[in-house]
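Enquirer: heads up, no residue letters with this:
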């Protein structure tokens, strides 16, 4: 593959679109972003707020702590944070700069302001509509299909921006259908590191920093520390523990940013931190580490393209399999080792469901990274899962397609049932 090829350019652009910084769990941050923008359009602090959200948004915002709020959690907290302290031009870092005074204002706002939350189903998985009111005035902002995709801005009934929402099409992003394992492998071999150095440097810096903080602090269930205390600090355990620690930190109020993948900080951590840890352990060198990270990130994005941004299928599974691919490459594996690692990993943990963002995500990440590592060592030792073994079929692309079908179509009812369970609590 040459740098002049359209596919090469598309892959570089996909990495730049997906590997962006975010503070906190991305669904409450997207909600805060919509609320901040709505407040800007209204021009003043509202006295009433309506949040309409799809079930998957409700599921992913319900239980997670919103950063820079002094441990507030849930949809009203995310909306209040955006309204009081949000800077909409910072997008997924919308509440990265919050003063102590603003935190107190958030609490006062939550106490005195009606914030109504309504579950809506407009036929898409990712849907946030925030309407803010002040007297006779109101402003509305809608985000659809991905975290920064504002498709409607309205004030007092006048539409200032309206972009048609055509199903779950991701308008404005590079077509992900160009991704396939063979081309990803070709791209990684041909890659001029300078084309992606900035995004990968930021991913390494941010995601390892929050991982280290997770191990130092007391966050969530402290899965990383439990793993290290129980199983020792060999490279396989460290790879799992450090990824889990980063998740525990960001799910439980840590105010450090992460670089996301497929719209998810947990997935960004999962497909990068284990790869960086292995590269350092093996003294792979900078060039090989960057190529392994490009491989892992693109493999994760490729899998998630068929599943969608939000699903009842745990995104850590895709990212863990992708991390396994990066690790296989660092261990001198070739294309066959990489694709069989992915298939093996998916066969092991594709049954993990997503029941929203919260502390147990860290444990699911540890299990998914473990599956990625085991998937590689299985193939290295002459073992693999074959076509006909459950959802595994002949060929890596066919298996990834099956997983996409499982996650997007097969688990729709599962997702609805999970949401009902969570809402009824």
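Expert: Perfect, I can see it now. Because the structure is a prediction, the values reported are computed rather than measured. Numbering: from 1, shown residues only.
Enquirer: rest of the way, CA atoms for contacts and neighbours
Expert: Will do.
Enquirer: report whether residue 77 is found in a helix, as I expect.
Expert: Yes - counting by DSSP: H, G, I helix; E, B strand; the rest coil, residue 77 falls inside a helix.
Enquirer: that one touches residue 66, doesn't it?
Expert: Yes - counting by CA atoms under 8 Å, residue 66 is a contact partner of residue 77 at 7.1 Å.
Enquirer: quick one: which of these two has more around it?
Expert: Using other CA atoms under 10 Å, the more surrounded residue of residue 77 and residue 66 is residue 66, with 30 against 26.
Enquirer: what is the burial count for the spatially closest residue to residue 357 that is not a sequence neighbour?
Expert: Spatial nearest neighbour of residue 357, excluding adjacent residues (CA to CA, 6 or more residues apart in numbering): residue 60 at 4.8 Å. Applying other CA under 10 Å, we find 22 residues neighbouring residue 60.
Enquirer: against that first model, consider the following:
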């Protein structure tokens, strides 16, 4: 393939497949707070966390890793300020210890952190205002979880993103398309991606096994394994759901994320690792399938955006199903059929925030994508213009993106309204 596309695809994988501890939205808050405290140079006496609706939605119900079980925006911000290391990026809370947790609880008891809904068109938007000893720091994050766009100390702007707050990625995602993704997966030199892919397998399977202990949430992985007939699909669904549940339940093991989401990183990788191991496929087939799955997830999410009312488990599970078709030697036509069959089935799953029930949505989405795979392998697919299915798979993907990004804006507002009103 063209050298420039090859290099861009490598860079996309390196930018997207990065480690993160816990749900990425509270980690973004902790990262911002850790950086703001470093600039402030003192323990904060007052913090105001202004968050977009999607940040509030995705932080409200998840347990923060290394927190001793704490939940919520204020806890994530204060813990980041007290014990976070911003140089660790999305693993900012890796070094938190018991004294940090105790100090965080003390500060939370004093209500040092207030939370406000930020009126903004940017779905991923955080402004942290931190005060101590007569000094103030204001730090802003926009579009990406670690994309600091502005830092101001007192009246002096000490950092401002020259890209004016746009997504900080360097690689050109407009080059993504299904044909080139497949060609890249077919031909990429494995030494160019092996370190990224092996890290994803290692991390995401480790948290899957941890989730299967049943210590988190409802123990969904074990319930699936014990309640359904033994099969590859049962094992895929149970381990993938278990990984998500552990992550949402506060497990401190890192996950290799995709498109800013640990659940998407899990759903686009764990099913393939399980499938390949069950069939005893050679590593190179798994690695190429993971390259395909990860890039297809990014391709879909490019149209939807990082956060929306559209559940990202659908996009990632769709990619997994298509990658299984790819893994067993399915033609491009059958790969397209897998994608269309999935998106004809489950494009209506909403995102009502990050929480342990995300694991159930992943299990349902994988069931749909595996069905889509089997239909495709029997050369069956829903006809163009059946519902939202378009004549070309690229048009279907763009249509789903339009629904998720634009069409569901009002849905997102209603979800947030319901979630906030339930706290009163």
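Expert: Cool, the structure landed. Since this is a predicted model, take the numbers as computed values, not measurements.
Enquirer: now the residue nearest to residue 357 of structure 1: how far from residue 312 of structure 1?
Expert: According to CA to CA, to the nearest Å, residue 60 of structure 1 stands 11 Å off from residue 312 of structure 1.
Enquirer: run through the helices of the stretch 251-400 of structure 1 in chain order.
Expert: Ranges of helices in the stretch 251-400 of structure 1, per DSSP state H, counting those that start in this stretch, are 265-270, 273-281, 286-307, 315-330, 335-349, 360-380, 396-405.
Enquirer: where in structure 2 does the last one fall?
Expert: Under TM-score structural alignment, helix 396-405 of structure 1 corresponds to residues 393-402 of structure 2.
Enquirer: what about the matching stretch, distance to the chain center?
Expert: In terms of CA atoms, centre = their mean, to the nearest Å, the centre of stretch 393-402 of structure 2 is found 20 Å from the chain centre.
Enquirer: for that stretch, which positions count as buried?
Expert: Buried residues in stretch 393-402 of structure 2, counting neighbours by 16 or more other CA atoms under 10 Å, are found at 393-394, 396-401.
Enquirer: could those residues go into JSON lines alongside distance to residue 88 of structure 2?
Expert: Output for those, formatted as JSON lines (distance: CA to CA, whole Å):
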{"residue": "393", "distance to residue 88 of structure 2": "39"}
{"residue": "394", "distance to residue 88 of structure 2": "37"}
{"residue": "396", "distance to residue 88 of structure 2": "38"}
{"residue": "397", "distance to residue 88 of structure 2": "34"}
{"residue": "398", "distance to residue 88 of structure 2": "35"}
{"residue": "399", "distance to residue 88 of structure 2": "37"}
{"residue": "400", "distance to residue 88 of structure 2": "35"}
{"residue": "401", "distance to residue 88 of structure 2": "32"}
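Enquirer: need the max-distance pair from these.
Expert: Spatial extent of the buried residues of stretch 393-402 of structure 2 (CA to CA) is set by the pair 393 and 401 at 12.3 Å.
Enquirer: can you give me the distance of the residue nearest to the spatial centre of structure 2 to residue 323 of structure 2?
Expert: Nearest to the mean C-alpha position of structure 2, counting by CA atoms, centre = their mean, stands residue 261 at 0.7 Å. Using CA to CA, residue 261 of structure 2 is found at 19 Å from residue 323 of structure 2.
Enquirer: for residue 244 of structure 2, same thing?
Expert: Residue 244 of structure 2 is 20 Å from residue 323 of structure 2, by CA to CA.
Enquirer: okay, these two: which has more neighbours?
Expert: A direct count of neighbours by other CA under 10 Å for residue 244 of structure 2 and residue 323 places residue 244 higher, at 36 against 31.
Enquirer: right, and that one touches residue 268 too?
Expert: No - using CA under 8 Å, residue 244 of structure 2 makes no contact with residue 268, being 11.8 Å away.
Enquirer: before we move on, the earlier item: which position in structure 2 aligns with the residue nearest to residue 357 of structure 1?
Expert: Under TM-score structural alignment, residue 60 of structure 1 pairs with residue 58 in structure 2.
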